[in-house]
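Asker: Sequence and predicted structure below; questions after.
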Amino acid sequence: MGNVWDSARHYLNTAARAIDLEPEITERLMTPMRFVEFTIPVRMDNGEKKIFHAYRSHHCDVLGPCKDGTRVKPDLTPEEIKALSMFMSIKHAIGDIPAGGGKGGIKADPSSMSKGEYERLIRGFIRRLVPKGPHVDVPGADIGTGKEQMAWMLDEYEQITGTHCPAAINDKPSELGGSQGGFEATGRGVALCTIQACKELGMAPAKSTLAIQGFGQVGSVAGRILFEEGFRVVCVSDIHGAIYNSDGIDIAALTEHVEKTQTVTGFSGAQPVDSGKMMEQDVDVLVPAAVQDVINADNADKVKAKLVVEAANGPVTPEADEVLSRKGVRIVPDVLANSGGAIVCHFERIQGLGNDWWEEDKVYQMLEKRILGAYEEVSRLAAELKV
């Protein structure tokens, strides 16, 4: 496939044929109902004005307002945003969430900007987006954005509209109406799906080895929970390198190391290994939790894992998916495995609209019920369709 948008459309077509979806509906879902591209002028610290390109895609609002993330990175493309908005539509549908798929982005490198420049860029995104509010379009966080950027977005929205409306933006700090448990939501959902898949496959945690590619917010949370459940995590990687210990890596100690050094490399409890061979590790469970297309036509036949849990968006290409299927590898798809964040964003909007805030335990209990219910339905349908 040429890019993630091609892959997304391929998977949609495949699913549509499997369930004999009406051609008119398939055609409708193949293209976002609305896609806007706009520019954001930003006054830089040196006095110069720089123009940044930004996008917002509304894939489908049949189920409710379009929601979520805002991705900021220097190589961002319109096709990536379109694909991610389609993924969000599917995640919301799988999770029984009354919302459609939305995704926004800015082509920029946050690491090259001062905090003041970046704040002006993010606030400019909201102004140029012309926000419609919590019943139409709800931006959230993604790669390159987090709680602080969402706080800027909410403040800008409320200044523009003259209203107090915490439900207008997702993934905010709890002090501004964000949900408890939001930081852990995606990683916790990945862990819950992994545990459930292992139960179906008869794989006991204590006897199962696991590798995690990517130890950021999602990978670290999933790794910690799975480690606590008894899984033997033998290999972990990040953008700087990979580490391995056949006896298992102490994830709690690794997390402390990463907090101090910002990388898994140099951890005393494991040995360095080739990160390029990450997908080929001899483990029972493989969790790609970083970027797309890491399992592809070049390495799919070398994957030894019995179970692949897609914690990242689109980590397995369509060509690799066919190879893994022929090998009998079970795949928990990204639209299910990493939907925990979308589910808790739904809870955040509910809390914001009702001005009624939940304790963390309730959020986790509701998340587990929602994502395992979705897992059960997807698993049943996969067995029924023999896919």
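Answerer: Structure's in. What do you need?
Asker: When you work out contacts or count neighbours from here on, use the C-alpha atoms and nothing else.
Answerer: Noted.
Asker: Am I right that His59 is in a strand?
Answerer: Yes - the assignment for His59 by DSSP: H, G, I helix; E, B strand; the rest coil puts it in a strand.
Asker: And it, how far from His92?
Answerer: Between His59 and His92 the computed distance is 12 Å (C-alpha to C-alpha, to the nearest Å).
Asker: structure B:
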Amino acid sequence: MNALAATSRNFKQAAKLLGLDSKLEKSLLIPFREIKVECTIPKDDGTLASYVGFRVQHDNARGPMKGGIRYHHEVDPDEVNALAQLMTWKTAVANIPYGGAKGGIGCSPGDLSISELERLTRVFTQKIHDLIGIHTDVPAPDMGTNSQTMAWILDEYSKFHGYSPAVVTGKPVDLGGSLGRDAATGRGVLFATEALLAEHGKGIAGQRFVIQGFGNVGSWAAQLISEAGGKVIAISDVTGAVKNSNGLDIAKLMKHSSENRGIKGFDGGDAIDPRSLLTEECDVLIPAALGGVINKDNANEIKAKYIIEAANHPTDPEADEASTSDSIWQTNTPTATKCTICLKCSLSEFLLQILSKKGVLILPDILANSGGVTVSYFEWVQNIQGFMWDEEKVNNELKTYMTRGFRDVKEMCRSHHCDLRMGAFTLGVNRVARATVLRGWEA
């Protein structure tokens, strides 16, 4: 199941639980605007190269549209649409005044020089500058982009509209970026994990963690979890995977990764097959890389008790979709009838799938990895106010938002007798639907 089909499927299930009007449901699903542009640049060798750029603006009922821009060779319209839709529900779950958007360019950033990346970014900005803005659509970094990319977008946009630091977030601090932004998604993962474990009388300390991905999110999550007393026993990235049952030295691994452009060859543990990492025995599994990595082919082998989705859409619905009778927070709910054709079921007959049978609890991406967009919101607020927060305030506010988000999701689980994923989707969809109706939507 591709990302767009899976995301739409989760939305439709949430809409059924909420009893949304069919016309409103359709309206919420259709993007506000889809943009596709050609970006032609001169390469360093004098030849011309063309790339296709996308920006999907999904919904603005709750505020300016918000979402990252990724540079990756697999960027396509379906992926960007799915991620834009997820951002709509994610910002609503986090309860920040944004809608959802996403963008990307189909390219391999590792094959481009810094000057080529700058030219590509500036051309892309030239093509979309009149469709983004401080109160319209606010981009941010994503896979293959970083604070430098945002600095180029800011500079190019400002040539047309005057100096506008709030037009992007995830900027360098010297250009109005927020302290604590680099660590925000990983720190949000820590806070979300703490909230989930606390529900079961546990804490980070003493738990065994496996993390797939050692980029910005995975490395910060690993570092912060280790500092909190958690034992990170296995990690992978694109170069390989390493395991140490006694716990990896994360500081040493980060130094090795920085110096060697990956974790391959790290001598602080045993090299393992990256494909086996997801099925390592542990307490908490954190997929922090690409989507769709947990699916019906490997779900039976998952040995973790908890999965924290630090990546976007890492779990295919066929692997984790649970019956309404399996929520750990439902109360006074009759036993639901199980069936095998979930899209044709009544609300009480969701398909009981692999991970739910194994008793694995999954904290969904639209809550677990919302720390990044939350601190992006803080950055935007600071830019508009012209007043910079210290890092302690940023981190304290982030913990408040993540903890409150978990509490709100949990309440939806109780109200609708559903699992955490549907709790998060019903929360997000309900908030967007209410805003849409309040602004004057008519059937």
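Answerer: Yep, it's here. Keep in mind the model is a prediction, meaning the values are calculated, not measured.
Asker: quick revisit: neighbour count for His59 and His92 of structure 1, which is higher?
Answerer: His59 (30 against 24; other C-alpha atoms under 10 Å).
Asker: Please name the residues that touch that one.
Answerer: Counting by C-alpha atoms under 8 Å, 6 or more residues apart in numbering, His59 of structure 1 makes contact with 29, 31-34, 66, 82, 85-86, 89, 100-102.
Asker: count of neighbours near the counterpart of Ile204 of structure 2 in structure 1?
Answerer: Residue correspondence to structure 1 (TM-score structural alignment): Ile204 of structure 2 is matched to Pro205. Pro205 of structure 1 has 19 neighbours, counted by other C-alpha under 10 Å.
Asker: What's Glu79 of structure 1 aligned with over in structure 2?
Answerer: Aligning on TM-score structural alignment places Glu79 of structure 1 opposite Asp78 in structure 2.
Asker: May I ask you to confirm that Ile302 of structure 2 is in contact with Thr279?
Answerer: Yes - Ile302 of structure 2 lies in contact with Thr279 (C-alpha atoms under 8 Å); the separation is 4.6 Å.
Asker: More neighbours: the two, which one.
Answerer: The residue with more neighbours, out of Ile302 of structure 2 and Thr279, is Ile302; 22 against 17, by other C-alpha under 10 Å.
Asker: how long is stretch 175-187 of structure 2 from one end to the other?
Answerer: 23 Å.
Asker: picking up where we left off before, so what's in contact with His59 and His92 of structure 1 at the same time?
Answerer: Each of 100-101 lies in contact with both His59 of structure 1 and His92 under the rule C-alpha under 8 Å, 6+ apart.
Asker: so the lengthiest helix in structure 2 matches what in structure 1?
Answerer: For structure 2, the helix with the greatest residue count under DSSP state H is helix 391-416. Helix 391-416 of structure 2 lines up with residues 360-385 of structure 1 when matched by TM-score structural alignment.
Asker: quick one: buried residues of the matching stretch?
Answerer: 363-364, 367-368, 370-372, 374-375, 378-379 (16 or more other C-alpha atoms under 10 Å).
Asker: contacting residues for the residue of structure 1 most remote from its centre?
Answerer: Distance to the chain centre peaks in structure 1 at Gly47, reaching 36.1 Å (criterion: C-alpha atoms, centre = their mean). Residues near Gly47 of structure 1 by C-alpha under 8 Å, 6+ apart: none.
Asker: That one - that's part of a strand, no?
Answerer: No - using three-state DSSP, the assignment for Gly47 of structure 1 is coil, not a strand.
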